[in-house]
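Undergrad: sharing a sequence plus its predicted fold:
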Amino acid sequence: MAPKRGTDWWKSSVVYQVYPSSFNDSDGDGVGDLPGVIERLDYLELLGVDVVWLSPVYPSPWDDNGYDISDYLDIHPMFGTLADWDRLRDGLHERGMRLMMDLVVNHTSDEHPWFIESRASKDSDKRDFYFWRPGRGGGPPNNWGSVFSGPAWTYDEATGEYYLHLFTRRQPDLNWENPRVRAAVHDVARWWLDRGADGFRMDVINFVSKTPELPSGPLAATSGHGVFTDYAVNGPRLHEFLHELHQEVFAGRDVLTVGEMPRVGVEQALLHTMVERRELSMVFQFEHVNLDHGPGGKFDPRPLDLVRLKESLNRWQAGLGESGWNSLYWNNHDQPRAVSRFGDEAHRVESAKALATTLHMMKGTPYVYQGEELGMTNAHMADIADYRDVETLNHHRAMVETGRVNEGTAMAAVARMSRDNARTPVQWDASPGAGFTTGTPWIGINPNHTQINAEAAVADPDSVFHYYRRLIALRKEHPVIVHGRFEPLLEEDPAVYAYTRTLDGRVLLVTANWSSDTVPLELDPSVARRDPVRLIGNYPDEGAFAPLRPWEARVHLGS
């Protein structure tokens, strides 16, 4: 069954993110691979998702888990071959699903041929494919710090200049001001679409336009480096570059494009996603997943304030609701597990279902990150030697070795917020390798896989997995979930997330208790109009307006 074609098919779709190295290992080397993904396609079909987003599988030195690409037009040998990718594409298409690739084009690896040629000489034909600058005052060209700690510039002795890298030193930034760079990126995107890809998730795509002068930024209190965001995020030519990419590559093709955009606001996201502007289908924004960051950033976490979360998400629902489009997510490869972060592991099943209900009934395209549908939790790794993520290791080194915080404080923050919490292997069964591998996994398996795993979840009709199946199916059955107008309720309630969706006289009432206590539901029954029928809930039915039990969620449809 080929995927259905037509305008805006992605509005009624659910996307499932596969982080390949941690998904399923087919050959016992401890790293997931494309044949391993193919082995699990029937599972994804059973779940009911429409699109599989594949995190990078390109050749890479693996400095940042594949987000440092050395060849855009091939597959890393540890993941398989292009022939394996073709089999994955065909297997998805035969099941009516699509395949979305990760397009990482703000930067390349320092082992990419473009950069090797660029650094060879100041006179290189590809010198201006990247940002090269002479130093100032015996140091870098400006004071910018990188996302992953340390300066954003590295000195190259061969040519006596510095190159810019907003991430690790092995991820030099491409210079999109150069039209030849943009044309090369267009060629890469066309090549994958011609091969059968159905769209792209575009990594930090709003970093590609930078203020040409690259001025220094205000000093960050924690790092002592300058903050680059005013000059290298949402830059002056971003809309131009994205519109050009659409016109040169996406126009006339039936594709999904989502731009990862840290620090994007509602107003700008609306411009990016308005159909008539021809830029992107949707964006990933970070506002809601930054709300538990403290003054020291993500590794200085604070308890989530539900009222602030509602204010944020409700504002995005209102801002993009009629003319743009929202992407909806709690989890991905860069975020800790939502059930540990926002829910309650003591009520793991109930809170996983409540989080899912709150998200999937909103207006936008929901994203499910591998293992989320099982209610997987944070890994709770206690030793820094168990971590693999470059951001985590750099942070720990910067904090502990400089004496800014003690080991216990640093490890508590890392255990809660590290990206590696999302990168432990998918828990397929209770065997020693969790059904992920017969070998030694590249990163440790969560010990709770003996209780939390896909085999047990598929066999249990009341599992988180089957709850996700029902949520996904409801989107196909009820147009109000896809197209209905969003109206927030109980905006100041510290425990209850509630809202309605309305379309053609039908009213969807969504209520969820985000606490571990029983709380009253103080709503006028008229919000559901009349005769509300329960569509889904995570407790036995006691009525649409009964008190909400710990982490209870329910959805009713009235008319």
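TA: Done, it's in.

Undergrad: use CA for all of it now, contacts and neighbours both
TA: Fine.

Undergrad: check contacts around residue 379.
TA: 415, 421, 424, 445, 446, 447 (C-alpha atoms under 8 Å, 6 or more residues apart in numbering).

Undergrad: which among these end up buried?
TA: 415, 421, 424, 445, 446 (16 or more other C-alpha atoms under 10 Å).

Undergrad: filter those residues down to the ones in helices?
TA: residue 415 (DSSP state H).

Undergrad: what's the spacing between residue 54 and residue 101?
TA: Going from residue 54 to residue 101 by C-alpha to C-alpha, to the nearest Å gives 5 Å.

Undergrad: what's the answer for residue 388, then?
TA: Counting by C-alpha to C-alpha, the gap from residue 388 to residue 101 is 23 Å.

Undergrad: rewinding a little: shared neighbours, residue 54 and residue 101?
TA: Joint contacts of residue 54 and residue 101 (C-alpha under 8 Å, 6+ apart) do not exist.

Undergrad: use this one as the comparison:
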Amino acid sequence: MAPNSTVSSDTPDRQWWKEAVAYQIYPRSFNDSNGDGIGDIRGITEKVDYLDSLGIDVVWLCPVYQSPQADNGYDISDYRSIDEQFGTMADWEALLEALHAHDMRLLMDLVVNHTSDEHEWFQRSRRGDDAYKDYYYWRDGGEDEHGNPTPPNNWGSFMGGSAWTYDEIREQWYLHLYDEKQPDLNWRNPDVRDEIASLVEWWLEKGIDGFRLDAIHVISKPEGLPNGTTDKKPIGSEVFSHGPRVHDYLRELYDRTFANYDVVTVGEMGETTVDIASEYLGEEGDGLDMLFHFEHMDIDVGPRGRWDPEGGGEWSLPEFKRIMSRWQTQLEGWNAQYLGNHDQPRIVSRFGNDGTYRGESAKLLATFLLTTHGTPFVYQGEEIGMTNAEFESLDELDDPMMIGAVEDYLAAGKADSPEELREFWNTQSRDHARTPMQWSDDEHAGFTDEKPWFPVNENYRDINVEAARDDEGSVWHHYRELINFRHDEDALVYGEYSLLLPDHEQVYAYTRVLGDDRLLIVLNWSENPATIDLGQTEVDFDFTDLSVCLSNYEETATQSDELLFRPYEAAVYRY
């Protein structure tokens, strides 16, 4: 890991994962080494030097376990095997060795709210095997007034439709909060918890450096599985999120496994507030090191949630500042800072300007991500400013969540055709983040020599790694400069965050202060010029003493009694 020039030995609670910059890889879309159109582990290993040149410290690898791929690997049929489309266990071991040789660490995805329905546990459970019959949630259903069978409760699936599917073999309904091929594990069963602790221990013994815990906030379901009471999608989420024993389960898993290794754990948790999050973190909580919350991800969705086409789409900078600042200052624990991932649209299309100011706004987003408090996670392609794609029809989508949301809307009679919802999927679909990585202007963007599993974004000839690395003023070079700067500035890791100008409609400004190290970050989050009078803040700034550390424009903002900022201008000052 890069040295920190301003590191002080008396900085409290130093941890390697706090000082790291992480990079998330979606394997099937990253790099194809064997020409079958699907990204694979050897393809990742081929790019380890690339990650090292960018300054990355930790790689978060989305699932590569054996899977029928109903949800692109988040439906696991064998936790101790590598799916053949991604390679072999030997390939995975070579990747781990290559990362460690470059002083990078590996974070694996841990998906234990559910398995695949092809997992041996589920197959034995559905047959009524005594040892496995209670590994999942099996219930009898009911009947409606016409005698038709009905599910055990009204819970909805994140993939659309009911969260229950009837199984002809067991002759009961089973619960799946996600796809019907992803049955939920019954964490109430101590044998299930033993199995999970065992597989966690198995991977830790192989030398990995931590886990990202998928959908971990829904592992505990309330007694009796009561009906949901709101129309928020999916129905029942207010009931099955952060269930009654979730803290017991996570603390038990921590004490049995994570506590015995120098690893990092990051929980994925929807419907989480700062207060709720604090209960999960650290030795005083459940032992998790940090978590991904969704509050800022929900800023542009409607009141019934992301998968409801009605409402949403608009967001305001003052509200965004309030959300982010609350997490920066009130969380009792450590932030995992991110703007995008494999489940979200491309950040420059969502929070920036992917047209005229794509480069400037992509650099602004990078500046924000890498100068706020918490471990920053960069998602593949963000470092070159990759954008949302354009999907003409529902048939072009692969995302089961989006397809399910559209089908639910059509079934409710709220639209006559899928095409009426084209704007919805072209802003919210998870597929935007899953188009193949754009390495060059060669055919298929250098991702593969053959037809890719999913179409490459049409703008790859202009937006690609090769072109970005050749251009000293590119988004890629800005990311690398920022990452190196963060490694050298302890104030950006451990410094206090203070928001300035909270109600300004265009400007997001804040300071990071640690002892005598004082940094000012100013972001004109707008396509219009902005004038910033820092004299209106509680901080006493001497404009003549502001020293520019980084900027996304060749010439920095005009300094007089005010700062004059151009569209999407971002600058870091020392004062």
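TA: Perfect, I can see it now. Quantities reported herein were computed from a predicted structural model and do not represent experimental measurements.

Undergrad: between residue 388 and residue 101 of the first structure, who's got more neighbours?
TA: Counted by other C-alpha atoms under 10 Å, residue 388 of the first structure and residue 101 do not tie: residue 101 has more neighbours, with 21 against 18.

Undergrad: can you tell me which residue in the second structure aligns to the more buried one?
TA: In the second structure, the residue paired with residue 101 of the first structure is residue 108, using TM-score structural alignment.

Undergrad: mind checking the SS state of that match?
TA: strand (DSSP: H, G, I helix; E, B strand; the rest coil).

Undergrad: ok so, going back, farthest pair in the buried ones among the contacts of residue 379 of the first structure?
TA: Spatially, the most separated pair among these is 415 and 445, at 14.5 Å (C-alpha to C-alpha).

Undergrad: now the helices for the stretch 401-550 of the first structure?
TA: 407-417, 454-459, 464-477, 479-483 (DSSP state H, counting those that start in this stretch).

Undergrad: just those: most buried one?
TA: Burial of the helices of the stretch 401-550 of the first structure is given as mean neighbour count (mean count of other C-alpha atoms under 10 Å); helix 479-483 ranks first at a mean of 21.

Undergrad: just say helix, strand or coil for the equivalent of residue 324 of the second structure over in the first structure.
TA: Counting by TM-score structural alignment, residue 324 of the second structure lines up with residue 313 in the first structure. The three-state label given to residue 313 of the first structure by three-state DSSP is helix.

Undergrad: for the closest residue to residue 528 of the first structure other than its chain neighbours, what are its contacts?
TA: In this structure, residue 528 of the first structure finds its nearest non-sequential neighbour in residue 558, 5.2 Å apart by C-alpha to C-alpha, 6 or more residues apart in numbering. When contacts are counted by C-alpha under 8 Å, 6+ apart, residue 558 of the first structure touches 506, 507, 508, 509, 528, 529, 530, 531, 532, 533.

Undergrad: closest to residue 36 of the first structure among the residues you listed?
TA: residue 508 (39.0 Å).

Undergrad: residue 62 of the second structure versus the corresponding residue of the second structure for residue 242 of the first structure, what's the distance?
TA: Alignment note: residue 242 of the first structure maps to residue 250 in the second structure; criterion TM-score structural alignment. Look at residue 250 of the second structure and residue 62 of the second structure: by C-alpha to C-alpha, they are 21 Å apart.

Undergrad: could you do residue 398 of the second structure as well?
TA: 17 Å.

Undergrad: can you find the partner of residue 365 of the second structure in the first structure?
TA: Checking TM-score structural alignment: residue 365 of the second structure goes with residue 355.

Undergrad: report the separation between the match of residue 101 of the first structure and residue 58 of the second structure.
TA: On the measure of C-alpha to C-alpha, residue 108 of the second structure and residue 58 of the second structure end up 10 Å apart.
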